[in-house]
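# next come a sequence and a model predicted from it.
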Amino acid sequence: MRVLKKFFSGDNLLERVLILIVGLVASLILVIKSADLFVDNLVDLGSSLGISEVILGVTASAIGTSLPEFGSALIASLSGSTDIGVGCVIGSNIWNIAGILGISSVVAGIIETNADGLKRDFSATLVTGLILLFFMFFGNIGKIAALVMVLTYAVYLWRLIKAQKTYSDENSGKNEREPLDLKKLALTVVGFAGLVIGCRILVYTGVELADIAGIPAMIMGLFTLAIGTSIPELVVTLSSAVKGLHELSIGTVLGSNTFNILVGIGVPALIAPVPVERLSLTFDAPVMILVTVLLVLLIRQGDMKLKRTGGIVLLAVYISYVIMRLFVLA
C-alpha cells in the first residue's frame, strides 16, 4: 500500500488525478491480458489433469478470481472498515451475475450450461445467499455465523470432489490425456500473478479517485470496490464465453459468489464481528438473491442457455438497482 501511495502521489491534486487515471487504464490492460493468459492455460491444464470444465470454473477459476474480494474484505475487517467489506462482497455478487454474465451473454450471444452443474452450483449460491440473509437478521455477523459459513464451504468442496470423481469415472479411457506441460503451468501462474497485481493497482486507483470525488464508504464498497475487485471475474468470464468455454464462464461466476460470502465474509467474521447496515439487510442482500433466482429462470427459459435477450434483462436489472441505491434509497 505504501509503495502504491508513493508511486501514485503528485505535487498537486490535478497531477495526482491524472497519474491515477493513467494507472487505472494501465492496470486494466494488464488485467485483460493476464486473464486471457490465465484462461487459455488453465483450461489446457485442466484437460491434462482430467478435470471437467465446470469443476475447474467453480474451483480454481472462481477462487483465483475471487481473491481480490476476499483480500479487500479481510483487510477491511483488520483495519476496522467492515462496512466496506460487507458492501464489497454483496455488491460484487450482484455485479457478478447481473453485470458480468449480462455483458458476457450480450457480447458472446449465448452462454450454455448443463442441468446437473447448474443445479449443484446454483443451489450452493442460493443457499449461501439465504444463509447470509438469515444471520444478517440477528445483527452483527459473529463467530457462530462465521463457523457455519466456513463449514458450509467445506461441504460444498466435498460435493465438488464427488462430482469430479464421477466425471473421472465416466470419462476414464475415453480420451488419452496429454502429459502435464510445465510451461503451461508457469504461464497459468504468470497470468494469475498479473491478475493479482493488476487488480491491486486497479482497486487502489479506483478507490483513490472515488475518495477524491467524495463517495461514501458504503457506496464505495457496493460499487467502486465491488466492480473493481470483480474485474478478474469479468475478463475471465467474458473471455471464456467468447472462446466458447461456457461452463467455465458460468462456473466462475457461481463459484465466485459462493466463495465471496462463505469465505469472503466468513473468515473476516472469525477475526472481528461484521456489522450489518439496515439497507444491506432490507435491500442489497434481497437483490442479490433475486438476481440469482432470475439468472436460473432465464437459463431455463432459454433451454439451458443464457441468451442475449437474457443478458439484456440482467443488465437492465443491474442499472435499475444502481439507480435505486444511489438516487432513491441513499
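Nice, I can see it.
# from here on, just use CA atoms for contacts and neighbour counts.
Will do.
# can you tell me the SS state at residue 210?
Secondary structure, DSSP: H, G, I helix; E, B strand; the rest coil: residue 210 is helix.
# hmm, it is touching residue 224, no?
Yes - using CA atoms under 8 Å, residue 210 makes contact with residue 224 at a distance of 7.2 Å.
# more neighbours, the two?
Per other CA atoms under 10 Å, whichever of residue 210 and residue 224 has more neighbours is residue 224, with 23 against 17.
# enumerate every residue touching that one.
Contacts for residue 224 were tallied using CA atoms under 8 Å, 6 or more residues apart in numbering; they are 206, 207, 210.
# and the first one, helix, strand or coil?
Put simply, residue 206 is helix when judged by three-state DSSP.
# that one touches residue 229, doesn't it?
No - using CA under 8 Å, residue 206 is not in contact with residue 229; the gap is 10.0 Å.
# and the helices in the stretch 201-330 of the chain?
217-219, 226-229, 231-242, 246-262, 266-271, 278-279, 285-301, 308-323 (DSSP state H, counting those that start in this stretch).
# here comes the other one, which I'd like you to weigh against the first:
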Amino acid sequence: MYIAFALVLLFIGAEGLVRGSSSLALRAGLSRLMVGLTIVAFGTSSPELVVSVEAALSNQGDISVGNVVGSNIFNIAVILGITALVCPIPVHRQVIKVDAPVALGVALLLVLLLFNQTLSRFEGVLLFSGIVAYTWMSFILARREASPASADNEDILAVTQSRHWGMDIAFILAGLAVLVVGSRLLVEHAVALAGSFGISEAVIGLTIVAAGTSMPELATSLVAAFRKQPDIAIGNIVGSNIFNVLGILGVASVISPMEAPGISALDYGVMIMFSVLLIPLLYTGRRLHRVEGGVLLALYFGYLFLLWPE
C-alpha cells in the first residue's frame, strides 16, 4: 500500500519537475529539441536520483546502485520493448552513432569502478564530470541538427511555456518536495518488504524500486508511441540510462561514498548485455520492430526468473 502510494508520488513529482524546468528552459531561449534531449530525459530520471541519494545517505548502497542498474535494464528491456510493441520505433542516426555507444561505454565504466564493490567521492566526481561533458556535447549536436526533423520532435514533446516564470519555479519546487517525500516512503517500505519476505535489499532495488522509479520514462515513451511519432522514445531512454550512471551515482557517491556488495556479476552482466544488444537492434533498418520488442521483454522475464530465487 505504502509502496504504491510512494510510486504515485514519484510520478507526480517528476511530472511537476519536468514541466517547470522545461518551461523555464524555453523561457531562457533553448529550443524544444534541446529541452527534450536533455532536461526532459534527465527530468524523468529525477525519481532515481532522489531515491539513490536517499539510500546512499542511509548507508543502503545496494538499493542505491541496484536502483540504477535495475532501471537501466528495465528501460531498455521493458520500456523500449513495450513501446516497440505499441508502434515500431524509427531511430535517429545520431542515437545509433553517438548516444547508444556512449550508453554502452558508461555501463562498462560503472562495472569497472564497482569492481571493488565501492564508489568513492573521487569516482563520483569522475562520473559527474562525465554527465557535464555529455550534456555539453548534446547541446552542440542539437544545434548542428537544426533541420525540418527538429519540428517533428518538437510536436512529439509537446513542451509548452507557462504564462509566468513564477509558475515554473512553483512547479519545480513542488515537484522536488513531492519527490523527496515519495522517495523516503519508497526506500523505507521497500527495505521493510525485503526484510519481511527474506529478500535482499539488492533484489528489491533491482526490481521493485527500479521499476517504480522508471515510471516517468515509461509514460513518456508510451505517449510518444501512441502519437505514432515515437522517435523521442529512444532518446529519452538512452539519455536516461546515461544520466542514471553518470549523474545519479555521481551525485550520490559524492554526497555519501557507498558500498554495494549485494549487486552480483549477473546483474552487471545483464545490464551490459542489454546495452550491447541495443546497438545492433537499432542498426537493423534503423527501426526497433515489434518482434525485437518482444525479444527484449522475453529476455527481461528470463532475468527475473534467475534473480528472484536468490
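Yep, it's here. A quick note: this is a predicted structure, and the numbers were derived from the prediction, not measured.
# circling back: tell me the one of the contacts of residue 224 of structure 1 nearest residue 236 of structure 1?
Nearest to residue 236 of structure 1 among the contacts of residue 224 of structure 1 is residue 206, at 20.0 Å by CA to CA.
# tell me how far that closest one lies from residue 315 of structure 1.
The gap separating residue 206 of structure 1 from residue 315 of structure 1 is 22 Å, by CA to CA, to the nearest Å.
# and the residue nearest in space to the middle of structure 2, what does it touch?
For structure 2, the residue sitting closest to the mean C-alpha position, by CA atoms, centre = their mean, is residue 240 at 3.6 Å. Applying CA under 8 Å, 6+ apart, we find residue 240 of structure 2 in contact with 41, 42, 44, 45.
# quick one: whichever strand or helix holds the first one to structure 1 mean distance?
Put plainly, it is residue 41 of structure 2. Assessed by DSSP states H and E, residue 41 of structure 2 sits inside helix 41-43. By mean CA distance after the TM-score superposition for structure 1, the fitted helix 41-43 of structure 2 averages 1.0 Å away from its aligned residues in structure 1.
# okay, that helix sits on what stretch of structure 1?
Per the alignment by TM-score structural alignment, helix 41-43 of structure 2 matches residues 62-64 in structure 1.
# name the residues that touch the matching stretch?
Contact with stretch 62-64 of structure 1 is made by 192, 233, 251, 252, 253, 254, 255, 256, 259, as judged by CA under 8 Å, 6+ apart.
# dump those into TSV; add distance to residue 83 of structure 1 as well.
Formatted as TSV, the contacts of stretch 62-64 of structure 1 follow (distance: CA to CA, whole Å):
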residue	distance to residue 83 of structure 1
192	28
233	22
251	28
252	26
253	23
254	24
255	23
256	20
259	19
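# distance of residue 219 of structure 1 relative to residue 81 of structure 1?
Using CA to CA, we find residue 219 of structure 1 at a distance of 13 Å from residue 81 of structure 1.
# more neighbours: which of those two?
The neighbour comparison of residue 219 of structure 1 against residue 81 (other CA under 10 Å) goes to residue 219, with 20 against 17.
# how near is the more buried one to residue 85 of structure 1?
Distance from residue 219 of structure 1 to residue 85 of structure 1, by CA to CA: 11 Å.
# related to what we said a few turns ago, so which of the helices of the stretch 201-330 of structure 1 is nearest residue 117 of structure 1?
Among these, the nearest to residue 117 of structure 1 by CA to CA is helix 246-262 (8.2 Å).
# so where is that closest one in structure 2?
The aligned range for helix 246-262 of structure 1 is 230-246, by TM-score structural alignment.
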